[in-house]
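Visitor: Here is my input; please provide its structure:
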Amino acid sequence: MLEEAELFYKASLDELAKARSEADAQKRSVLVRDAAEKAWNASVKAVEALLTAYGYDPEDIKTYKMKRDKLEELESKNPQVRDMNLSDRFAAREQKLHIRCFYDGECTAEWLEEELKKVKKLIDDVYSMLATQAASA
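Guide: The predicted model follows:
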């Protein structure tokens, strides 16, 4: 699943590059919003990878709410996950990328570029936690 997160992240970068080269403002807006949704999916896949690696059943993390709840549960049990502040970061990506940008259209290519850095950091932090978990297993 973490590989899927990387694929969605790369797709969001590609979509953002297309948006930057689009002259038509309406088409550019659609491309930016699509890039944001791909970035949101990258965040979702990263969290799914983390939760399943820590033993959560995929059936128990199907919805965004289920993912948020299980991530908060994992934070309450695991200091490393808690210290990474993942539930807040995941909720922020949902609000900013999925709701504010994709649904509400309140974003620009420049704004999204900064948000994509946060998505990449989330993915990298999940990689780090999974490596630590594997080393201690």
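
Visitor: Only C-alpha atoms from now on, for both contacts and neighbour counts.
Guide: Will do.

Visitor: Closest to the mean position in the protein, which residue would that be?
Guide: Using C-alpha atoms, centre = their mean, the residue of the chain that lies closest to the mean C-alpha position is S43, 1.4 Å off.

Visitor: Next one: that one relative to N78, how far apart?
Guide: With distances taken as C-alpha to C-alpha, to the nearest Å, S43 is found 20 Å from N78.

Visitor: can you check A42 too?
Guide: For A42 relative to N78 (C-alpha to C-alpha), the value is 23 Å.

Visitor: between the two, who's got more neighbours?
Guide: Of the pair A42 and N78, A42 is the one with more neighbours under other C-alpha atoms under 10 Å, namely 29 against 12.

Visitor: separation between that one and H98?
Guide: On the measure of C-alpha to C-alpha, A42 and H98 end up 11 Å apart.

Visitor: And V119, by the same measure?
Guide: Summarising the geometry, the distance separating V119 from H98, computed by C-alpha to C-alpha, is 12 Å.

Visitor: Would you mind telling me which of these two has the busier surroundings?
Guide: Looking at V119 and H98 with other C-alpha under 10 Å, you find the greater number of neighbours at V119, namely 25 against 21.

Visitor: show me the contacts for the residue lying closest to that one once chain neighbours are set aside.
Guide: Among residues not flanking V119 along the chain, S43 sits closest, at 6.2 Å (C-alpha to C-alpha, 6 or more residues apart in numbering). Counting by C-alpha atoms under 8 Å, 6 or more residues apart in numbering, S43 touches 5, 90, 93, 119, 122-123.

Visitor: quick one more, to check against the first:
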Amino acid sequence: MDLESEVMRALKVIYLKRGICVQSGAAVKELIEDAEAFARAAEGEFSEAVGKGDRILIRDAAEKAWNAVVQATNALILALAGKMPMSHYERRVLLRELEKRYPVVKDLGLRDRYMARYKILHGETFYEGIVDIEELKVELEKVRQYVEDVKRVVGAHTAGN
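Guide: Below is the predicted model:
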């Protein structure tokens, strides 16, 4: 069995344990729901953290926002490519491939937007501890828009199939 087959088998086991059938599209729906939930949690936690002046909680909120992007990206890739990425590198590669196959992915700049959120939310804010409140307000809005754009692309693709 090759590596890709092993990975897909392992993913199916994981999803089956969670009661999700990958082939039915339920996994894509759950990933979108998770993305929306992480975005909401990030916004709430950010507001609370700013009110308290809690830099650690602000960094945690940034990481939740980043996870919203990851979950939305996973949904997009699973819906359009039928694969579940296993790493950030694999997400970038698959997004690049999707840009070639689906003009809307390129037109919306989803790969570039994914990379920008990775840099600011995950890298600079969470790991490096750079806390710029005004920048994070902008980033949280961009996360919300990214999730909505992915949701529209996935919905259009699902409706067309």
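
Visitor: Find the residues that touch each one of V119 and H98 of structure 1.
Guide: Overlap between the contact sets of V119 of structure 1 and H98, as judged by C-alpha under 8 Å, 6+ apart, is given by W40.

Visitor: sorry, back to before: keep only the contacts of S43 of structure 1 that stay in contact in structure 2.
Guide: Retained in structure 2: 5, 90, 93, 119, 122-123, out of these (criterion both residues aligned by TM-score structural alignment, their matches' C-alpha atoms under 8 Å).

Visitor: Tabulate these (CSV), appending distance to Y56 of structure 1 and secondary structure.
Guide: Compiled in CSV, the kept ones among the contacts of S43 of structure 1 are given as follows (distance: C-alpha to C-alpha, whole Å; DSSP: H, G, I helix; E, B strand; the rest coil):
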residue, distance to Y56 of structure 1, secondary structure
A5, 18, helix
F90, 17, helix
R93, 21, helix
V119, 22, helix
L122, 19, helix
I123, 18, helix
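
Visitor: Give me the distance between E15 of structure 1 and K117 of structure 1.
Guide: 15 Å.

Visitor: same deal with A11 of structure 1?
Guide: A11 of structure 1 sits 14 Å away from K117 of structure 1, taking C-alpha to C-alpha as the criterion.

Visitor: Settle it for me: which of the two has more neighbours?
Guide: A11 (17 against 11).

Visitor: Surely R59 of structure 2 is in contact with G129?
Guide: Yes: the pair R59 of structure 2 and G129 qualifies as a contact (C-alpha atoms under 8 Å) at a distance of 7.0 Å.

Visitor: Which one of the two is surrounded by more residues?
Guide: Shown here are R59 of structure 2 and G129; by other C-alpha under 10 Å, R59 has more neighbours (26 against 15).

Visitor: host element of that one?
Guide: When secondary structure is defined by DSSP states H and E, R59 of structure 2 falls within helix 55-81.

Visitor: Where in structure 1 does that helix align, residue-wise?
Guide: Helix 55-81 of structure 2 falls opposite residues 29-55 of structure 1 when the two are matched by TM-score structural alignment.

Visitor: where do the helices sit along structure 2?
Guide: Taking DSSP state H as the criterion, structure 2 contains helices spanning 3-17, 26-52, 55-81, 88-101, 103-107, 110-117, 133-160.

Visitor: so of the ones you listed, which one's packed in deepest?
Guide: For the helices of structure 2, the stretch with the most neighbours on average is helix 55-81, a mean of 24; neighbours defined as mean count of other C-alpha atoms under 10 Å.

Visitor: how far apart are it and its match in structure 1?
Guide: Its match in structure 1 and helix 55-81 of structure 2 itself, once the structures are fitted together, sit a mean 0.5 Å apart by mean C-alpha distance after the TM-score superposition for structure 1.
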